[in-house]
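Enquirer: Need coordinates for the following:
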Amino acid sequence: MPMISLQVNAQLINELDGIQKQLGVTSRSEILRMAINNLIRENQKEAPSESHRIACITVHHEVREDIYDRFLGLTEQHESIIKSIGQYNLKNIIIKSIMVAGSGTEIDDFFHSLSGDRLFKCTITYIIIPEKDHIE
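Expert: Okay, here's the model as predicted:
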């Protein structure tokens, strides 16, 4: 993923760190991604098009540096659809939950790149939001 450099005052950092701790978010980067996604969502004027899909991809793999590097490479190739990545460590296994949004083709391509790699075990769940539940 591309890196953004940001300068803020100490008080803002302290407030951000407090919210990060309160929400149980593991890093400043993740809390900033959440904030950016919220800002974008709040300022979108229209509901996503019919070709727009939302899914959760769950991945688990061994704790190994080469596997981590491979995962990072695959996520960088599909960064435009990745909205967040959560991680849970369980002994020698890492479980990741990846929220994605984009066209069905983009999501399927990302899922197949992960599931086609013998290093990863993957599942995908598409999230269906009924039209009546869209907030204007």
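Enquirer: Going by C-alpha atoms from here, please, whenever you check contacts or count neighbours.
Expert: OK.
Enquirer: Distance-wise, check His52 relative to Ile94.
Expert: Taking CA to CA, to the nearest Å as the measure, His52 falls 29 Å from Ile94.
Enquirer: whoops, Ala101 was the one
Expert: For Ala101 relative to Ile94 (CA to CA), the value is 23 Å.
Enquirer: the more surrounded of these two?
Expert: Between Ala101 and Ile94, Ala101 has the larger neighbour count (other CA atoms under 10 Å), namely 20 against 16.
Enquirer: Report the contact partners of the more buried one.
Expert: By CA atoms under 8 Å, 6 or more residues apart in numbering, Ala101 lies in contact with 52-55, 81-83, 107.
Enquirer: Also this sequence, please, to line up against the first:
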Amino acid sequence: MSAQRVVGQTATAGFQIGVRRTLPLFQEEAWALLLSPQGRKLWLGEIANVEFSQGSTFETEEGHSGEFRAVKPLEQLRLTWQPAGWLDASTLQIRLLPTAHPGKTTISFHQEKLDNAERREVMKTHWEDVITGLQAIANNGSTR
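Expert: Below you'll find the predicted structure:
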């Protein structure tokens, strides 16, 4: 008999969380927003310069660090992401998903390798806040 897992717990990678929302942006606009100083501050942290290419590393002013593992323009960013104070890095994947409606794109944040259920809940709130911030920028038309 195996131990019962709780919501968000995986068999091998700790805990995970996924948050997604459809925004009123074309895919190119959503990508530009994510990589813009205003957008990346929401999800990555405060950083003057960052190279969005596979293998490049970063460290933000807040002490978040990581490495980009996959960069597929207009589609996906996959990176290790370790906030200051965390013992281990998590894996963060940001995907831009086309919708059936022109001018709309779903932005998806998926994070895995989280230590426990409490951290999962904290990160769920964090990514919901990030998407809310991105949506506010999109609704203000700053990307068009």
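Enquirer: Once they're superposed, what TM-score comes out?
Expert: TM-score for the superposed pair, counting by TM-score structural alignment, normalised by the length of the first structure: 0.36. Supporting figures: 69 aligned residues with a CA RMSD of 3.6 Å.
Enquirer: Can you add secondary structure and give the contacts of Ala101 of the first structure back as CSV?
Expert: Below are those laid out as CSV (DSSP: H, G, I helix; E, B strand; the rest coil):
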residue, secondary structure
His52, strand
Arg53, strand
Ile54, strand
Ala55, strand
Ile81, coil
Ile82, strand
Lys83, strand
Ile107, helix
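Enquirer: Select from these the one having the most neighbours.
Expert: Going by other CA under 10 Å, Ile107 tops the contacts of Ala101 of the first structure with 24 neighbours.
Enquirer: these two touch, right, that residue and Met99?
Expert: No - between Ile107 of the first structure and Met99 there is no contact under CA atoms under 8 Å: 10.1 Å.
Enquirer: for the second structure, what spans make up the helices?
Expert: With helices called from DSSP state H, the second structure shows them at 27-35, 37-43, 117-139.
Enquirer: and the shortest one, what other elements does it pack with?
Expert: What it means is helix 37-43 of the second structure. Helix 37-43 of the second structure sits against helix 27-35, helix 117-139, with contacts defined as 3 or more CA pairs under 8 Å, 6 or more residues apart in numbering; DSSP states H and E.
Enquirer: Please work out which of those helices is packed deepest.
Expert: Stretch with highest mean neighbour count among those: helix 27-35 (a mean of 20; mean count of other CA atoms under 10 Å).
Enquirer: what's the angle between it and helix 117-139?
Expert: Helix 27-35 of the second structure and helix 117-139 are oriented at 120 degrees to each other (axes from the mean of the first three to the mean of the last three CA atoms, to 10 degrees).
Enquirer: name the helices or strands packed onto helix 27-35 of the second structure?
Expert: Secondary elements touching helix 27-35 of the second structure (3+ CA pairs under 8 Å, 6+ apart): helix 37-43, strand 90-98, strand 105-114.
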